[in-house]
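take this sequence and fold it.
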Amino acid sequence: MTQLPGLLDIEAIRKDFPLLDRVVHDGKKIVYLDNAATSQKPRQVLDALNEYYEQHNANVHRGVHVLAEEATALYEGARDKVAAFINAPSRDEVIFTKNASESLNLVANMLGWADEPYRVDRETEIAITEMEHHSNIVPWQLLAQRTGAKLKWFGLTDDGRLDLSDIEEVITEKTKIVSFTLVSNIMGTVNPVEAIVRRAQDVGALVLIDASQAAPHMPLDVQALGADFVAFTGHKMCGPTGIGVLWGRQELLEDLPPFLGGGEMIETVSMHASTYAPAPHKFEAGTPPIAQAVGLGAAVDYLTSIGMDKIAAHEHAITEYAIKRLAEVPDLRIIGPTTAEDRGAAISFVLGDIHPHDVGQVLDEQGIAVRVGHHCARPVCLRYGIPATTRASFYLYSSPADVDALVDGLEHVRNFFG
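Modelled structure (predicted):
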């Protein structure tokens, strides 16, 4: 195996992930390069889920029997783990949702219903970027349509970076919220948080960061980011599906209205009016994703035991190697940054005039799993004049051999299509 500086003990780590031993298509061992869509799950997470359902399954809070108390302790314990993982000042700032999309929609709806000074209305503006996942575009389009607010965005440079040359025109005194991704899910670009947050703070705008492609791959410190809200999802960071996180500053969560109403989020209810529980429960109406939160807590334990700084170094080495090897493939064009600096481990590309769906299908026949399409980031494809891309994305269990398999597979694709 090719040796690169900074790699983790890949063989030891891969033993924790049962699916990576899966054999497909005439005995080919799977090469999983679709981690930006979802990660595989280690045995430690699978075991935690099974143990919860087999030994502790009950609804949380209020119950006085032993199972309810155990389930509550596990659920709230997961909140403690997430708070420590992102360096939140308070566990009460961690809200569980079903995914990052719900977290982003939650903030959009909070601001649509809020009183001053947070309320978004026809006199205000919303700022996003052209590289956002649809989950960080559509909620703001909906809010703008409902309220009459003006939606503005940063464009992209030819090399896949944000164009901040007009930052004072995009973020103005009218801006109420600036929402942007920390790491692009399609291009891997790591965005300049400090410059955007500084400008937003200068004009009194709130900042929401989509960290879905950051939380699995690098240390995430919400205090260092300087944002007001941070959203991410569990299934991309070794956790189960059905669990997401919204972190928000305590004083904002106290002032902003809830979006969903029902059980658990209330303090008192009469037929005339209701009062609400403090955050985080104020924003967690109904039975929460209990087992999923327990699974996310186990994923946090797993990632922490390895070390997020070590995971980041491993992925940087793999990404740098992948960019170098992909440069050897004739007619291949990377969409986004072409160096490993300030970029994550997702690499999108086009291969000559071969449609990405055809590329993906031929790679699949060789046991190589990649993602094809616009990756819920269609404005990026429109910006660069392409219908779609093939995306290979790496994680802590990815190896140089996976990259070599991809490059060999792409040569097979080229030969297949002549």
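
rest of the way, CA atoms for contacts and neighbours
OK.

next structured bit after the host helix or strand of Val359?
Using DSSP states H and E, Val359 falls within helix 356-365. Next along the chain after helix 356-365, taking DSSP H and E as the criterion, comes strand 368-369.

so which residues make contact with the next helix or strand after that following strand?
Next helix or strand after strand 368-369 toward the C-terminus (DSSP H and E): strand 371-373. Here strand 371-373 makes contact (C-alpha atoms under 8 Å, 6 or more residues apart in numbering) with Leu33, Asp34, Ala37, Pro356, His357, Gly360, Pro387, Ala388, Thr389, Thr390, Arg391, Ala392.

buried among these? Need that as a selection in ChimeraX.
The buried residues among those can be selected in ChimeraX (16 or more other C-alpha atoms under 10 Å) with this line:
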select :33,34,37,356,360,388,389,390,391,392
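
pull the number of nearby residues for the residue lying closest to Ala291 once chain neighbours are set aside.
Computed as C-alpha to C-alpha, 6 or more residues apart in numbering, the closest residue to Ala291 that is not its neighbour in sequence is Leu49, at 6.2 Å. Neighbour count of Leu49, defined by other C-alpha atoms under 10 Å: 21.

Leu296 is in contact with Leu49, correct?
No - contact criterion C-alpha atoms under 8 Å: Leu49 and Leu296 do not qualify, at 9.4 Å.

got the contact list for Arg249?
For Arg249, the contacting residues are Glu93, Asp228, Phe229, by C-alpha under 8 Å, 6+ apart.

to check against the first, give me the structure of this:
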Amino acid sequence: MVETLTHTTFDVQAIRQHFPVLNRVVKGKPLVYFDNAATTQKPQVVIDALTDYYKNYNANIHRGIHSLAEEATAAYEATRDTVQQFINAKQREEIIFTRGVTESINLVAYTWARTNLKAGDEIIISGMEHHSNIVPWQLIAEITGAKLNVIPVNDNGELIMEEFHKLLNEKVKLVSVVHASNSLGTINPVKEIIDAAHKVGAIVMLDGAQSTVHLDIDVQQLDCDFFAISSHKVYGPTGIGVLYGKRALLEAMPPFMGGGEMIKDVTFEKTTWNDLPYKFEAGTPNIADTVALKAALDFVSGIGKSTIRKYEDELLRYATEQLQSIDGIRLVGTAKHKVSVASYVVEGVHPQDLGILLDNQGVAVRTGHHCTQPLMNRFGIPGTTRASFAMYNTKEEIDVMIAGLHKAIKLLR
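As a prediction, the model looks like this:
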């Protein structure tokens, strides 16, 4: 099914046929789904992979010797191999399954950071982080006595890299930054960040929730120490994610949770840990969604990320031009390098009111602070209206949003 999508020209109508939800009618209008940064819709191959597991080989994995258990284990581990290839990890043992980016960051915080940080050490994050890449480090700073420093953001929504370099010193042990901003779309210069951090002996974690679906990811080329992925933002199911970590770091880290599978030998006196990656995968995992994640990644690879990116960039350019043509609209996040996210505010209009009126037109956008309250405070606003685009969106849908905005602004002013 995926192979039929591989062609030299991008046929968005052919792509759309693979997403059943796009046939929905909302408030009497055809659905226009522009909330892809929150979660992407799922192609039929992903839905089929989920149902196929439950219909045909539902079983617990790794320890069973019967046929269903062996089939389920093979399918589960095949996803690990696919993720390894998708991000070009050196070894499959460096791929740890989690519930998503939030759990991946917390895993690093409560294993690597809690073990290695002490009073006087420093952590650097950025001013555009999602709460999931702020709060864990605040908690770790409280526990360890480490200091948390923040890279400031300029008026365009870009990191002020001169200030980042000023923050770097031998006290910095960890830098954790978002690869691409969920609320602004900004693509951060992560290679520069990684190289500079490594020079002072710090390790680097990247939040790849938004970047994985839009950008080619090569963790070996980036040389990041940790990289976090959420399945549901790359056309896969919810409740499953990935932590990539360099093997030497993972080997040295204590387990995150105790339970079945993560052990090698248990007595009442002492327990020894399982080998990677299972040391960090305690208990019965989310098998079905992990299996379906492979279908999602294969779907994306079958079309080609570069092809998708080129099309999404075209949508972003078009949307930006159309939004800028409306009096009273201000774009928030005008970085030179962006993924397909357009955030905006309308003078005198609350984002929530705007979102409700757009929903009445069948247009699904996200409103609010997007789990980036410090960033909204930086811009002096309570939140934005965010339209985020995916491979199945069209310019015609953008036109529907623009027409809806004209109607909404007229009503609200």
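
where does the TM-score land?
The TM-score (TM-score structural alignment, normalised by the length of structure 2) is 0.97; 406 aligned residues with a C-alpha RMSD of 1.1 Å.

report the mean deviation for the helix or strand hosting the residue nearest to Ala291 of structure 1 after fitting onto structure 2.
Assigned by DSSP H and E, Leu49 of structure 1 belongs to helix 43-51. Its aligned residues in structure 2 lie a mean 0.4 Å from helix 43-51 of structure 1 after superposition (mean C-alpha distance after the TM-score superposition for structure 1).

who's in contact with the next helix or strand after that helix?
Using DSSP H and E, the helix or strand that directly follows helix 43-51 of structure 1 along the chain is helix 66-85. For helix 66-85 of structure 1, contacts defined as C-alpha under 8 Å, 6+ apart pick out 52, 56-63, 89-91, 93-94, 220-221, 290-291, 293-294, 296-298, 300-301, 304.

and the residues you listed, which are buried?
With neighbours counted by 16+ other C-alpha under 10 Å, those contain buried members at 52, 56-61, 91, 93-94, 220-221, 290-291, 293-294, 296-298, 300-301, 304.

how about the helix holding Val359 of structure 1: buried residues?
Pro356, Val359, Gly360, Gln361, Val362, Leu363, Asp364.

out of these, who's nearest Lys41 of structure 1?
Closest approach between the buried residues of helix 356-365 of structure 1 and Lys41 of structure 1, by C-alpha to C-alpha: Asp364, at 20.8 Å.

now do the same for that closest one: its match in structure 2.
Counting by TM-score structural alignment, Asp364 of structure 1 corresponds to Asp359 in structure 2.

tell me where the stretch 301-413 of structure 2 has helices.
305-324, 351-359, 373-379, 395-412 (DSSP state H, counting those that start in this stretch).

check which element follows the helix or strand containing Ile209 of structure 1 along the chain.
Per DSSP H and E: Ile209 of structure 1 is located in strand 206-210. Note on strand 206-210 of structure 1: by DSSP H and E, the next helix or strand toward the C-terminus is helix 222-225.

count of neighbours near the equivalent of His316 of structure 1 over in structure 2?
If you follow His316 of structure 1 across to structure 2 using TM-score structural alignment, you land on Asp313. As a burial measure, Asp313 of structure 2 scores 18 neighbours (other C-alpha under 10 Å).

dump the residue contacts of the nearest residue to Asp313 of structure 2 once chain neighbours are set aside.
Leaving out its chain neighbours, the residue that sits closest to Asp313 of structure 2 by C-alpha to C-alpha, 6+ apart is Ser340, at 6.2 Å. Counting by C-alpha under 8 Å, 6+ apart, Ser340 of structure 2 touches Gly185, Glu312, Asp313, Leu315, Leu316, Ser388, Phe389, Ala390.

try it again with 6 Å
By C-alpha atoms under 6 Å, 6 or more residues apart in numbering, the contact list for Ser340 of structure 2 reads Glu312, Leu316, Ser388, Phe389.

skipping adjacent residues, who's closest to the second one in space?
What it means is Leu316 of structure 2. Nearest one to Leu316 of structure 2, counting by C-alpha to C-alpha, 6+ apart, is Ser340 at 5.3 Å.

name the pair among the contacts of Ser340 of structure 2 with the greatest separation in space.
Farthest-apart pair in the contacts of Ser340 of structure 2 is Glu312 and Ser388; separation 9.7 Å (C-alpha to C-alpha).

more neighbours, those two?
Using other C-alpha under 10 Å, the more surrounded residue of Glu312 of structure 2 and Ser388 is Ser388, with 30 against 23.

so the more buried one sits against Val32, correct?
No - in this structure Ser388 of structure 2 lies outside contact range of Val32 using C-alpha atoms under 6 Å: 11.1 Å.

now the common contact residues for the two.
Common neighbours of Ser388 of structure 2 and Val32 (criterion: C-alpha under 6 Å, 6+ apart): none identified.

ok, back up a step: turn the contacts of Arg249 of structure 1 into JSON lines, columns for distance to Gly262 of structure 1 and secondary structure.
Formatted as JSON lines, the contacts of Arg249 of structure 1 follow (distance: C-alpha to C-alpha, whole Å; DSSP: H, G, I helix; E, B strand; the rest coil):
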{"residue": "Glu93", "distance to Gly262 of structure 1": "20", "secondary structure": "helix"}
{"residue": "Asp228", "distance to Gly262 of structure 1": "26", "secondary structure": "coil"}
{"residue": "Phe229", "distance to Gly262 of structure 1": "23", "secondary structure": "strand"}
